[in-house]
Structures are given as structure tokens and as C-alpha cells.
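Colleague: sequence? don't have it. structure:
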């Protein structure tokens, strides 16, 4: 398995020389400065690829080549947006980048309610608190239908929190929820988010699936022609948010996606944390079922509460059996080698680490500190070394 590291380019306070000290060989990167829907021009791609290679890495995965929200909504004439997307793919392939991670989450990317929840022995982690999300949806956003999305005990806790909260508390909650948007994109205030949500009125699960199928039909044949690998990232958290349907949350969803376009290019980013936040998901089992379509892995762990809350655990702690999961990935790599596949190696990265020691106060991207991820990489590296010893 290839060790990789997510790096945000010029937006990142962690430098490539810093990353070199982790021992990772690949960089996971995107051109976050380019607005959704615009073509990634060759000169921009090549400049980034040259920068990465000059530092001693290869650009292993693009994460992400974003999908314009109009495509997700199925809104208007999408011909040019699909053409732009395919052109960006071709430009990346010309630069030697073959793996593209993406997601199909409407409007928001990953969502948390707390960016610095305390960890028992020191440090902080990302946390999703169900009652705080309910407080945001019901009391701050005023989304009437949200009452039906949470059980009574969570609604009661949400009401108490809102009554006791200060404006600073509410501002911090909004900031946390908006922080999942990568790069230099718009963050919404409450009124702006209310307006943005109106654009998704009527977009239920069936409609969103139809729009996703259309995207796959437009893109995967081009990926096949270019020899690229596309891999969808699961929803984070794996549940509807803000009344927006999410369709990459569980085993049935992934079965549907893999069957929607039957091509090796139509693959999965195996994110153990996103899938692991859904109590119904057996992550090693999902990985084993779709092993031949896993093109990239995010390895992290979560610890779940019964009310739907969860937090980032240490990589070898939490609710997912990480050793069992890595066994599945290593077995798939062996199968690929035995069949003569040149691209047998599965790139992985240590996802969402705790903020530890000198991470605290550095202002890195939430979930992407240096020391916390380095701890995770070291632990995962140890598991891989033990499982491959003598093989």
C-alpha cells in the first residue's frame, strides 16, 4: 500500500518539506483555488505536479475534482459543465495523474459540530454532536421539517442548549458546520444557507440518484478511455443533513453505485471513518465485497454514541476493526499483483488526526494537523508491516 498525505497546496500551513519527514511517498492534492465547473488548465496542473515532484513525491490522487452543484441538482443545460469536467480529466491524465476522488454530497462536504472536542489524555478531535446539529437546524436555521429528523430526547437537549447558548456559541457552531467546505469557497451565514437550501427544494433521494447516474454515464466512459480510476467518497456523516438527501451512506448505496455503471473505473474511496459512523455498516465487509473497485483508502476511526453522535478516535481505536480492514486491502493488492496488474498498489492516507502537542494553535485545516496524522500514519504503518511480515 502506498503511503500518501493530503496537502492543500498554497493554502496549507504544512509544507512539502514537512511532509517529507513523515516518510509518505505520495501527495493527495487538488487545485482548490479553481472555482467549481471551470476547466483545470494544463499549465496549472503541470505547475502543481512539478512542485510535488520537485519535493520528491508523486501526485498520487486528486482529491477532489469537484462536481458543480448544478450537476447534483440536475439543473438546466449541463452540456458545458460535463465537457469541462472531461477536459479537466484529460488534462490530469496528460500530467500522469490517474486517480480521482470525488463526492456527491449536496451543498456541504463533511460536517462536524465541534472542531476541538477534548480527548481524554490531551489534545482535541473533531466531533459531530447530534443535539447541536438539531439545535442548528431547528432553532438557528428554523427548518420546520427538522423536528421529524431527530428523536424526542435529542430535540429536548437541542432546545436546552439553544436556550443556554450565547451568540458566540452559535457563531462557533455555524463556523464548525461550514468548515467542511474545502479550499477558497464560500461559507454561508444563516440567511445565506437558508437561501442556498431553497435551490434544493424537491431534490429527494430518487432525484439525486438519477442526477448521479447521469453524471456517471457522462464521465465514466471518458475515464475508461483515459485509463483513469474514479472513486466516490462516502457521505460524512452518513445521514441526511439539513433536509438534503445523501446517497452514499451505506452498503446498499455502494452496491447501487457500483452497479450503476459496471466499469472498473467506477470505484470507491474506502473511507473507514465515514462509513464507520453509520452503525449499520460493517466496514471490513463492505471493503471485501467491493475490493476490486477500491482505488483509494482513507483510514481513520470513529467512536459512536447511541444518539447519533460520533467523534474521531485514534486510528487503532474506535468502532472499526482497523486490522481486519487492512487485511482486506492487502489481500486485494496481492490478488491484483497475481493477475499482473501494474496499478496493484492501493494508495491510502491517514485521515483526520487528533490535534496533539505542537499541533494545537497552529491553525491547520480542521482534521489535518501534522503530529496527529503522523501518529496515525505510524500506527497504520506498523499494522501493515506486521501483516506483511514474511509474505
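Modeller: Yep, that arrived. Source: prediction; values computed, not measured.
Colleague: CA only for contacts and neighbour counts going forward, please
Modeller: Fine.
Colleague: neighbouring contacts of the strand or helix carrying residue 382?
Modeller: Element membership of residue 382, judged by DSSP states H and E, is helix 370-388. The contact list for helix 370-388, computed with CA atoms under 8 Å, 6 or more residues apart in numbering, reads 14, 22, 300, 314-316, 323, 326-327, 349-359.
Colleague: in addition, the following structure is provided for comparison:
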């Protein structure tokens, strides 16, 4: 298991120096300034590698760009509309350029419109830490009474509908604006200060696209891109839906093990792989994350290790980001399953036996409260998570307990 850290580029408040001091072994990043559908030029890729390789005083950082997160799939590809053919060609060109630069693991997602959704980006816990939270009633209040989406009433039962109405009535205008802002933050381009009309317009582009149709579009995409990735030596790994259930009338196709099984079997190549996110998958009470690692570990190329605390037992319900060793996922059991998979890869002679992981998300603690940060990506909260995960890894690989490999 290789310890990595997500970095949002030169404007990230968490610097290369911070990562070096945190003791990470590799970097997960992307060319966020390039739009979906564009080819990533080799010079831009090498520029980002050079930024990662140097500390502020000019000394070598010892870090490299190990995982791309994400090489985005355009909405045209997801809908099979507009310039999707050109975008697929550009995607393959980007994979070739990444391989030329020595980068072989590429994470992506196939979520329509939304990259992730939370209703509160600074939910206060009893400890004083803050975290991201998804509150189903708040979300329903937004969908039903703020966005006023057509057909929203079909997506919520009577109990949720009435609770959402009461919640909406109790909110001040400031609270309603804050709720809208938190939800819109998960949309790519949210920095453009999207209006509610902008959101409605983006949602409307998926009218008539069912989950079955979106799934077929994903298979079509992978049928072209995964063989090319295999040819050039790149591993693709699809991130699950976040959260893993339908929202805003949009289809979801990567929320359960059955979803992954369908896609892995439809394009049965190792280059068509999985980003196993224990937080996203763990937000559904019916997902067996450890079992999924045991059954599909051969296709897992990247790990997001985080935990969520479910607040209900319902499939669609509220949850918040927990500490890495609390919440619904047995993190020790999951990392033990990863260690078993790595042992199998070593025995099989695979060069990709070490699976990169990163401490996904983190609670804001200590000085995190006083510095700007990407939602879910504080320096100290993630460092705490990494330290905890590193401790599990050290115990699992200690010679006293049967060192792997």
C-alpha cells in the first residue's frame, strides 16, 4: 500500500512542503484548469510533475505524481451527445500523454452533473471538529422548495416531504442560501457562482436518460477507452457515486457491488478497474465494502480510505464524515483485505502489486479551523487520518504478524 495525498495544484493551501512533512509517498492530482473533453498536453503534464518535485526552497521533494484524479469524462460523453466522439479521442490522447510521462493510474467518475453532494460543509461535532454532512431532510427541502424541481415530489415519501416542508419553513433566508451554496459546491464549475436556473438547465440535459441508458453509455465509453488503456499500459479506475443513490432525478450507475460487477464483466479487461472508496460505498447500509475488496480486489487500482457515520439504516439517508477509524466501515478489516490482495499480486508476479491509497477527506481540527481549504481536505485532519491508516498498515505488515511480500 502506497501512501498518497490529494493535491489541487499550486493554489492549494496545503503545499508540497506540507505533504513532505506529512510523510506521504506520492501525490494524487489533476490538471484542474483544463476543461472536460480537452486533451492534456504533455508539456502541461510535465509542468505539474515539476511543481510536485520541488519544495519552496528549491530542494527536491522526493514526491512524484502517482495517480490522476480525475481525468474528467465530459457530459457529452455521458449523454452521447454533441462532441462526444472528439472527446473520446481526446481522452485517449491524454492517456497516451500520461503514460509517456510515466503515470499509469487514472481515476474518473461517471456521475451526471454532480461530482459529489453534501448539505453542510462545516457540520460541528461534539468534539468541536467540523466535517461534511449529507442531511436527507435538508436536501429534500432544497429539491422541493428551493430548486422546485419538476417531479421532485415523486422522489420522496410523505414523511420526508412533510419533514422537508417544516425544515424549509424554519430556515432563514441566510440558511436557505447557505444550503444552496453547499449543494452547488459539488457541481463542476461551482466557482462560477451558478444560479438555480443554471442548475435547472444542467439537470434538464439529462431528461430522458435513464439509468439503463447511462450504463450503456459507460460501457460504450469503456469499450473504446479500456482497450486503448491496456495497449499503452494505463489502469483506469472508476470512482463510485457520491452519495451512492439517485439525487435530483439524475441516474446513478456506480453505487453498488452489482453496478461494478455489471461494468467489470461487460468490459472484462484489467485496464477497466475500480477506485474503491470506502466512504462513498459505505454511505449505503447494504454495501459490503470489505467483501467487495475480497471479491473484486484484482480490479482495484486505487483506494480512497475514509469513513462515514450513517444516521439511519435506510438505503437513502443522512450521514456525516466520521474519523477514519470510526464510522460504519471496519478500516482494519478493509486494510487487511487489501494486504491479502497485495500478497496475491506478489505471488502472481504483478508489477502493480502495491495499491496506492489516500486518506480521503478529513475533519477540520486544530488549526484547520483558521485556514482556507478545499471542502473535506484540511491539512491536519487528513494528517490525523493518514497517521491512523499508517499505523494499521505498519501492524499488518510487521514480521511478527506475517509480513506480506
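Modeller: On my side now, so go ahead. Nothing here was measured: the structure is a model prediction, and the numbers come from that model.
Colleague: mean shift between the helix holding residue 382 of the first structure and the second structure?
Modeller: Compared with the second structure after the fit, helix 370-388 of the first structure shows a mean deviation of 0.7 Å (mean CA distance after the TM-score superposition for the first structure).
Colleague: hang on, the earlier thing: show only the entries of the contacts of helix 370-388 of the first structure found in helices.
Modeller: 323, 326-327 (DSSP state H).
Colleague: buried ones only from the residues you listed, please, as a ChimeraX command.
Modeller: Applying 16 or more other CA atoms under 10 Å to those leaves a buried subset, and the ChimeraX line that selects it is:
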select :326,327
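Colleague: sorry, back to before: which of the contacts of helix 370-388 of the first structure count as buried?
Modeller: For the contacts of helix 370-388 of the first structure, buried by 16+ other CA under 10 Å: 14, 22, 300, 314-316, 326-327, 349-356, 359.
Colleague: the second structure: strands as residue ranges?
Modeller: 2-6, 26-29, 65-69, 105-109, 120-124, 130-134, 235-239, 272-277, 300-305, 307-310, 319-322, 356-359 (DSSP state E).
Colleague: the longest helix along the second structure: how far from the chain's middle?
Modeller: Taking DSSP H as the criterion, the second structure has its longest helix at helix 211-232. Centre-to-centre, helix 211-232 of the second structure and its host chain are 19 Å apart (CA atoms, centre = their mean, to the nearest Å).
Colleague: and it, which stretch of the first structure?
Modeller: Counting by TM-score structural alignment, helix 211-232 of the second structure pairs with residues 205-226 of the first structure.
Colleague: quick one: map residue 251 of the first structure onto the second structure.
Modeller: So residue 251 of the first structure corresponds to residue 257, using TM-score structural alignment.
Colleague: so its match touches residue 291, yeah?
Modeller: No - Residue 257 of the second structure lies out of contact with residue 291 (CA atoms under 8 Å); the separation is 9.4 Å.
Colleague: so these two - more neighbours on which side?
Modeller: residue 257 (20 against 14; other CA atoms under 10 Å).
Colleague: and the gap between that one and residue 327 of the second structure?
Modeller: Distance from residue 257 of the second structure to residue 327 of the second structure, counting by CA to CA, to the nearest Å: 20 Å.
Colleague: check contacts around the match of residue 251 of the first structure.
Modeller: Residue 257 of the second structure touches 287, 292, counting by CA under 8 Å, 6+ apart.
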